[in-house]
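In: Curious how this folds, go ahead:
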Amino acid sequence: MEKSLQRQSIRNDVRKKRRALTPAQQQQYALTISQRVMTHPRVMDAAQLAIFLSFDGELDTGPLIAALRLAGKQVYLPVLHPFTPGHLLFLRYDSHTPMVTNRLHIREPRLDVTRLLPIERLDILFTPLVAFDDTGQRLGMGGGFYDRTLMHWHRRLDGPLAIGLAHDCQQVDAIPAERWDIPLQEIITPSHHWRW
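Out: As a prediction, the model looks like this:
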């Protein structure tokens, strides 16, 4: 139980820090991340990338999504699986994609199986996170969606490269990991790029 309380305490502290960022800071960090990501060799070679729409003070992915589209990449967004609770699907996203608000109050594409891409066909999977440490351990919101998504693809050469995107203020000394936590292969912040 103590580990669970520690994890929730970290979530609360880091969410306060990222919500305290000013709109000008958010804009600057979003542009910096976009520039950093677009020069990543794996991103430059990638054709199909999944990313998230920012929520609750997360790093604004808007400029990066625009840059990916401009570079001719196919962009996909996560959608809550309608029949398998706790799992994600990935749907193609463009300027004409009909959007809905899911039960977690996050915008996502309206379910359309013709726009669905199996995870194994993704080249890159950008993940949100609440906090991270210098071992690649990520702490999410607690739903386990990305841990379940990455469970079968973690460090496999035939799966997507998982890259976390975060503000620098989201780094903590250590995350008390649970057995189901899947560490990330890379994390990019406005000032650093970690690889494991």
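
In: okay, CA-based contacts and neighbour counts for the rest of this
Out: OK.

In: and the residue most central in space within the chain, what does it touch?
Out: Centroid-nearest residue in the chain, with C-alpha atoms, centre = their mean: Thr127, separated by 1.6 Å. For Thr127, the contact set (C-alpha atoms under 8 Å, 6 or more residues apart in numbering) comprises Ile51, Phe52, Tyr146, Ala162, Ile163, Gly164, Leu165.

In: residues in contact with the second one?
Out: Think Phe52. Applying C-alpha under 8 Å, 6+ apart to Phe52 gives the contacts Thr61, Leu77, Pro78, Phe126, Thr127, Pro128.

In: Name the single longest strand found in the chain.
Out: strand 74-80 (DSSP state E).

In: and it, how far from the chain's centre?
Out: Centroid displacement of strand 74-80 relative to its chain, using C-alpha atoms, centre = their mean, to the nearest Å, is 11 Å.

In: Buried residues, it. List them.
Out: Gln74, Val75, Tyr76, Leu77, Pro78, Val79, Leu80 (16 or more other C-alpha atoms under 10 Å).

In: Please identify which of those residues is nearest to Leu122.
Out: Nearest to Leu122 among the buried residues of strand 74-80: Tyr76, at 8.8 Å, using C-alpha to C-alpha.

In: so how many other residues sit close to the closest residue to Ser191 other than its chain neighbours?
Out: Spatially, and ignoring its direct neighbours in sequence, Ser191 is nearest to Asp168 (7.0 Å; C-alpha to C-alpha, 6 or more residues apart in numbering). Number of residues near Asp168 (other C-alpha atoms under 10 Å) recorded here: 17.

In: now the other sequence, so there's something to compare against:
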Amino acid sequence: MQSAIRREIRQQMRQRRRSLSLEQQQYAAQQLSLQCQQLNELQHAKRVALYLSADGELDTHPLIEYCWQHNIATFLPVIHPFSRGHLLFTRYTPDTDMVYNQYHILEPRLDIRHIIPTKALDIIFTPLVAFDTTGHRLGMGGGYYDRTLTPYHQEDQGPIAIGVAHHCQHVDKLPSEAWDIPMHTIVTPNDIWRW
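Out: The predicted model follows:
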């Protein structure tokens, strides 16, 4: 029952964000970058992981450009080739060779020389499909980010996870599962939510 509700919310939210016009998406991307620039965590970061948007996700390119301009080393997730359901993070620059993964999402071509240990990241900006007023996040359903963030959820060391979403992806209450990792911070173009 709960999985059916989560599936329905995913469909609704994906449709909601895909229905945004190109102008709305571009404006939201710029506003997101401005909101993130206010984050104390980003002002002190040296290494951050972002993602390239797909399927109507909030475009992170302006934020990536900001990081490049401020000498913040930027990394993107790559689906782990041997550890199913896990992510690696690899350096991303304007010259990075890109390929499409199994989900038809662009990611850097895997090169062991550019991989960073996850615990060495300062921030992992995390995509999501929906979030609620208590900081619960609903992802695409593959569990990649939940598995990646689990070791650091209760720790004082390791990367800080910051969720990124359009404001229209907010709902009052999400059905959550034991493996869901709640966010302490979620940034939308309109607000910075903290718990």
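
In: related to what we said a few turns ago, so the longest strand of structure 1 matches what in structure 2?
Out: Mapped onto structure 2 using TM-score structural alignment, strand 74-80 of structure 1 covers residues 73-79.

In: picking up where we left off before, so what secondary structure elements neighbour the longest strand of structure 1?
Out: strand 48-50, helix 62-70, strand 88-92, strand 107-109 (3 or more C-alpha pairs under 8 Å, 6 or more residues apart in numbering; DSSP states H and E).

In: mean offset of the last one relative to structure 2 (after superposition)
Out: This points to strand 107-109 of structure 1. In the superposition against structure 2, strand 107-109 of structure 1 averages 0.4 Å from its aligned positions (mean C-alpha distance after the TM-score superposition for structure 1).

In: Following the chain onward from that strand, which element is next?
Out: Later in the chain than strand 107-109 of structure 1, the nearest helix or strand by DSSP states H and E is strand 124-127.

In: Walking through structure 1, point out its strands one by one.
Out: Assigned by DSSP E, structure 1 shows strands spanning 48-50, 74-80, 88-92, 99-101, 107-109, 124-127, 131-132, 138-139, 161-165, 186-188, 193-195.

In: Those strands: which one's closest to Ile65 of structure 1?
Out: strand 74-80 (7.3 Å).

In: Strand 88-92 and the closest one, what's the angle between them?
Out: Between strand 74-80 of structure 1 and strand 88-92, the angle comes out at 150 degrees (axes from the mean of the first three to the mean of the last three C-alpha atoms, to 10 degrees).

In: my guess is Pro175 of structure 2 meets Gln2, correct?
Out: Yes: Pro175 of structure 2 sits in contact with Gln2 when judged by C-alpha atoms under 8 Å, with a separation of 6.6 Å.

In: If you count surrounding residues, which of those two has more?
Out: Neighbours per residue (other C-alpha under 10 Å) separate Pro175 of structure 2 from Gln2, with Pro175 holding more: 14 against 11.

In: separation between the closest residue in space to Ala177 of structure 1 that isn't next to it in sequence and Leu89 of structure 1?
Out: Spatially, and ignoring its direct neighbours in sequence, Ala177 of structure 1 is nearest to Gln137 (7.3 Å; C-alpha to C-alpha, 6+ apart). To Leu89 of structure 1, Gln137 of structure 1 is 23 Å away according to C-alpha to C-alpha, to the nearest Å.

In: related to what we said a few turns ago, present the strands of structure 1 as TSV; the columns should include distance to Leu116 of structure 1.
Out: Formatted as TSV, the strands of structure 1 follow (distance: least, C-alpha to C-alpha, whole Å):
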stretch	distance to Leu116 of structure 1
strand 48-50	11
strand 74-80	9
strand 88-92	4
strand 99-101	14
strand 107-109	10
strand 124-127	15
strand 131-132	29
strand 138-139	26
strand 161-165	19
strand 186-188	25
strand 193-195	29
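
In: follow-up on the earlier one: who are the neighbours in contact with the residue nearest to Ala177 of structure 1?
Out: Ile175, Ala177, Asp181, Ile182, Pro183, Leu184.

In: What is the neighbour count of the nearest residue to Asp56 of structure 1 once chain neighbours are set aside?
Out: Computed as C-alpha to C-alpha, 6+ apart, the closest residue to Asp56 of structure 1 that is not its neighbour in sequence is Arg19, at 7.0 Å. When neighbours are counted by other C-alpha under 10 Å, Arg19 of structure 1 registers 13.

In: To which residue of structure 2 is Arg19 of structure 1 aligned?
Out: Correspondence of Arg19 of structure 1 to structure 2, assessed by TM-score structural alignment: Arg18.
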